[in-house]
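# test case, fold it:
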Amino acid sequence: MIELKTAAEIERMHVAGRFVAEVLSEVGRIADVGVNLMDLEHHARGMIERRGAESCYWDYSPSFGRGPFRNVICLAVNDAVLHGLPHDYTLRDGDVLTADLALGIDGWVADSARTIIVGTPAEEDLRIIRATEEALEAAIAVARPGKRLGDISAAIWAVARDYGYPVNTEFGGHGIGRTMHGEPHVSNKGKAGRGLKLRRGLTLALEPWFAATTDQIVYDPDGWTIRSADGSRTAHSEHTIAITEGDPLVLTRREGEHH
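The predicted structure is shown next:
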């Protein structure tokens, strides 16, 4: 069931979104060579507890996970991209780190992800991160009343094609509101003019993610962490948005973010 939100409900999601953005910015600030993933997990956990927010990941147990998930943030490194289970790993120079965070405040949820490079960046890693960011902005730009879900999917896919990156369709964006995952599913590949018509009050988490040379994925033994099947580097960019009468409202925009 797709639930359209009122302006007041969207503002409550925006409260959660601003805090998601704050936590992701802080995690990105402290992620550095020599920092352990569990240090980032515990730092995020402390921020969430102090704010009185609720992690959407803690005890999350969907059909695809080996779960329950017992962490508050997803952290994925290099060829890992989705549902990264924080573990005892110390970041190295040149690592690509994806942080994905969903949390609720007063019953309303927001979800966002970003990929950064720790230490010295390689141009090919900067390029794939840039591709996911551009795909996300292209998707947001078409998220207007009267457009269709396929227009969002097609916008993401067009950027991926321009960059030469294949697109996996098993995991993509989703509806969001009182819970983290809801209808509709938003594929990162599709045809313009197809699918559900976008309406004011629809809230979506849009999340293009690419691997450099494959659209196939494999799971780690932990049952959660998803990697590119060929070991190629990955990137993931996500924002929670609300459809309005005019420009879409980005509920998880980070302070200083240029896009």
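# for the rest of this, base every contact and every neighbour count on C-alpha atoms.
Fine.
# surely Ile48 forms part of a strand?
No: secondary structure of Ile48 (DSSP: H, G, I helix; E, B strand; the rest coil): helix, not part of a strand.
# tell me the contacts of it?
Neighbour list for Ile48: Glu54, Ser55 [criterion: CA atoms under 8 Å, 6 or more residues apart in numbering].
# in the protein, what residue spans correspond to helices?
Remark: helices assigned in the chain by DSSP state H are 7-30, 37-51, 123-141, 149-163.
# show me the contact partners of stretch 34-41.
Contacts of stretch 34-41 (CA under 8 Å, 6+ apart): 27, 30-31, 71-73, 75, 86-92.
# same thing with stretch 184-201?
Under the contact criterion CA under 8 Å, 6+ apart, stretch 184-201 has outside partners 2, 4-7, 10, 143-154, 156-157, 167-169, 171-175, 206-208, 242-245.
# same thing with stretch 150-163?
If you take CA under 8 Å, 6+ apart as the criterion, stretch 150-163 is touched by 131-132, 134-136, 138-140, 142-143, 166-167, 186-196, 208, 210.
# skip the chain neighbours and tell me the closest residue to Phe171.
Ser187 (7.2 Å; CA to CA, 6 or more residues apart in numbering).
# tally of neighbours for the one you found?
Neighbours of Ser187 under the rule other CA atoms under 10 Å: 24.
# quick one: it from Glu207, how far?
Distance, Ser187 to Glu207, using CA to CA, to the nearest Å: 9 Å.
# what residues are shared contacts of those two?
Common contact partners of Ser187 and Glu207 (CA under 8 Å, 6+ apart): Gly172, Gly173.
# circling back to that earlier point, among the contacts of stretch 34-41, which are in strands?
Under the assignment DSSP state E, the contacts of stretch 34-41 contribute Leu75 to strands.
# neighbour-wise, which one of the contacts of stretch 34-41 leads?
Ile73 (29 neighbours).
# before we move on, the earlier item: the helices of the chain: which one's closest to Asp79?
Of all the helices of the chain, it is helix 123-141 that lies closest to Asp79, at 10.9 Å by CA to CA.
# Ile128 against Ala235, yeah?
Yes: counting by CA atoms under 8 Å, Ile128 does reach Ala235; the two are 6.2 Å apart.
# which neighbours do these two share?
Phe210, Ala211.
# who's in contact with the closest residue to Pro166 other than its chain neighbours?
Nearest non-adjacent residue to Pro166, counting by CA to CA, 6+ apart: Asp215, 5.3 Å away. Going by CA under 8 Å, 6+ apart, Asp215 touches Pro166, Val167, Asn168, Ser228, Ala229.
# which non-adjacent residue is nearest the third one?
Closest residue in space to Asn168, ignoring its immediate chain neighbours: Asp215 at 4.5 Å, by CA to CA, 6+ apart.
# please generate a structure for the following sequence too, so the two can be compared:
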Amino acid sequence: MKKYRGIYLKNDKEIGLMREANRLVSTILDMLGEAIRPGITTMSLEEAACKACEGYGVKPAFKGYHGFPFALCCSVNEEIVHGFPSEKRVLEEGDIVSIDMGVVYKGFFGDSARTYPVGNIAGSTQKLLDVTRESLMRGIEQALPGNSLYDISKAVQDHAESFGFGIVRRFVGHGIGRNLHEKPEVPNFVPSGLPGVQLRSGMVLAIEPMVTQGVHDIEILDDKWTAVTKDRKLSAHFEHTIAITADGPQILSLS
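Next up, the predicted model:
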């Protein structure tokens, strides 16, 4: 595996394995999305995801990672990321739930996230979901050889902030491959005073904007994992794993 500035560049075979890892993640997220409705617990989603991983013969990527105890991050409403599935957390009409999931397939990682509405949601909440998803796609469009990494960051930030939303700074996207988190970090905002690395074919990135209805400041709950918005306003999270190629960005995390 070649390296460029400490970043692993993947060949076609490796990207193919990552495509399958991410396809399985997407397929499981499809299944979970169909199950989401008012009255279910977030633990039921965890159980369904673990069962699906067993069926596909893959390992949940997050379970045990730095001590994280679950296969899924289930983050409801003001929870941004790393929320714990729970038998006590019952989804209610009008909620939103962000599900972040990864698997390991033949030594390579897949990683993707989506935010789902629970039943009917407010128009302002739907706007948050739509803009977050659009911000992700705007970022992906900039994942071209020769561009700067921060062209991705700027596209995400500009779109989200043009609607008055906040961009979480504490958590960023990342390279991915044989490790869940590899170089480079992929911020969803443009850091001041830092040059962005030039993008090259063979880079595989997990791009994942986390967008809030209010301020971008966060707090970590007593479980030492769950991140929430400081003002307790809603947050949405969408993520795709993409490969940078001479023909443009390829989204690997599609069903």
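# the residue nearest to Phe171 of structure 1 maps to what in structure 2?
Matched by TM-score structural alignment, Ser187 of structure 1 corresponds to Pro187 in structure 2.
# do a quick rundown of the strands in the stretch 101-250 of structure 2.
Taking DSSP state E, counting those that start in this stretch as the test, the strands found in the stretch 101-250 of structure 2 are 108-117, 166-167, 173-175, 182-186, 204-207, 210-212, 218-220, 227-229, 235-237, 240-245, 248-251.
# any idea which of these gets closest to Lys3 of structure 2?
For Lys3 of structure 2, the closest of the strands of the stretch 101-250 of structure 2 is strand 182-186, at 10.3 Å, according to CA to CA.
# now the angle between helix 149-162 and that closest one, please.
Angle, strand 182-186 of structure 2 to helix 149-162, by axes from the mean of the first three to the mean of the last three CA atoms, to 10 degrees: 40 degrees.
# next, the contact list for the nearest residue to Asp230 of structure 1 once chain neighbours are set aside, please.
Once flanking residues are discounted, Asp230 of structure 1 sits nearest to Thr214: 6.8 Å by CA to CA, 6+ apart. Thr214 of structure 1 makes contact with Tyr165, Pro166, Val167, Ser228, Ala229, Asp230, Ser232, according to CA under 8 Å, 6+ apart.
# which one of those is nearest to Ala122 of structure 1?
Comparing those against Ala122 of structure 1 with CA to CA places Ser232 closest, at 13.4 Å.
# what is the burial count for that closest one?
15.
# and it, what's its match in structure 2?
Using TM-score structural alignment, the partner of Ser232 of structure 1 in structure 2 is Lys233.
# what sits against the equivalent of Ala35 of structure 2 over in structure 1?
In structure 1, Ala35 of structure 2 lines up with Ile30, judged by TM-score structural alignment. By CA under 8 Å, 6+ apart, the contact set of Ile30 of structure 1 is Leu40.
# mind redoing it with 6 Å?
If a contact means CA atoms under 6 Å, 6 or more residues apart in numbering, then Ile30 of structure 1 has no contacts.
# likewise Val77 of structure 1?
Val96, Leu97.
# what of Pro117 of structure 2?
Ile96.
# could you do Val211 of structure 2 as well?
When contacts are counted by CA under 6 Å, 6+ apart, Val211 of structure 2 touches Gly166, Ile167, Ser235, Ala236.
# quickly note the distance from Arg130 of structure 1 to Thr169 of structure 1.
Separation of Arg130 of structure 1 from Thr169 of structure 1 (CA to CA): 20 Å.
# of those two, which one has the most company?
Shown here are Arg130 of structure 1 and Thr169; by other CA under 10 Å, Arg130 has more neighbours (17 against 13).
# now do the contacts for the counterpart of Met47 of structure 1 in structure 2.
Aligned by TM-score structural alignment, Met47 of structure 1 pairs with Ala52 of structure 2. Counting by CA under 6 Å, 6+ apart, Ala52 of structure 2 touches no other residue.
# still on that earlier bit, for Asp100 of structure 2, find the nearest of the strands of the stretch 101-250 of structure 2.
Closest to Asp100 of structure 2 of the strands of the stretch 101-250 of structure 2, according to CA to CA: strand 108-117, at 4.1 Å.
# what's the average distance of that closest one to structure 1?
Superposing on structure 1 and averaging over aligned pairs (mean CA distance after the TM-score superposition for structure 1), strand 108-117 of structure 2 comes out at 0.6 Å.
# so what does Pro248 of structure 1 match up with in structure 2?
Aligned by TM-score structural alignment, Pro248 of structure 1 pairs with Pro249 of structure 2.
# tell me the contacts of that match?
Pro249 of structure 2 is in contact with Ala143, Ala243, counting by CA under 6 Å, 6+ apart.
# now swap in His240 of structure 2 and tell me
Residues in contact with His240 of structure 2 (CA under 6 Å, 6+ apart) are Ser112, Ala206, Ile207, Ser253.
# quick one: contacts for the closest residue to it other than its chain neighbours?
Take His240 of structure 2 and drop its neighbours on the chain: the residue closest to it by CA to CA, 6+ apart is Ser112, 5.1 Å away. Counting by CA under 6 Å, 6+ apart, Ser112 of structure 2 touches Asp100, Met101, Glu239, His240.
# pretty sure the second one is touching Leu72, no?
Translated: Met101 of structure 2. Yes: the pair Met101 of structure 2 / Leu72 is scored as a contact, 5.3 Å apart, by CA atoms under 6 Å.
# quick revisit: between the contacts of Ser112 of structure 2, which sits nearest Ala61 of structure 2?
So of those, ranked by how close each gets to Ala61 of structure 2 (CA to CA), first place is Met101, at 7.4 Å.
# for the nearest residue to Arg233 of structure 1 once chain neighbours are set aside, give me its contacts.
Once flanking residues are discounted, Arg233 of structure 1 sits nearest to Asp79: 4.5 Å by CA to CA, 6+ apart. For Asp79 of structure 1, the contact set (CA under 6 Å, 6+ apart) comprises Arg227, Ser228, Gly231, Ser232, Arg233, Thr234.
# redo that, cut-off 10 Å
Asp79 of structure 1 makes contacts with 95-97, 211-212, 217, 226-235, as judged by CA atoms under 10 Å, 6 or more residues apart in numbering.
# do Thr203 of structure 1 as well
Taking CA under 10 Å, 6+ apart, one finds 2-5, 10, 13, 110, 174-177, 182-184, 240-244, 248-251 in contact with Thr203 of structure 1.
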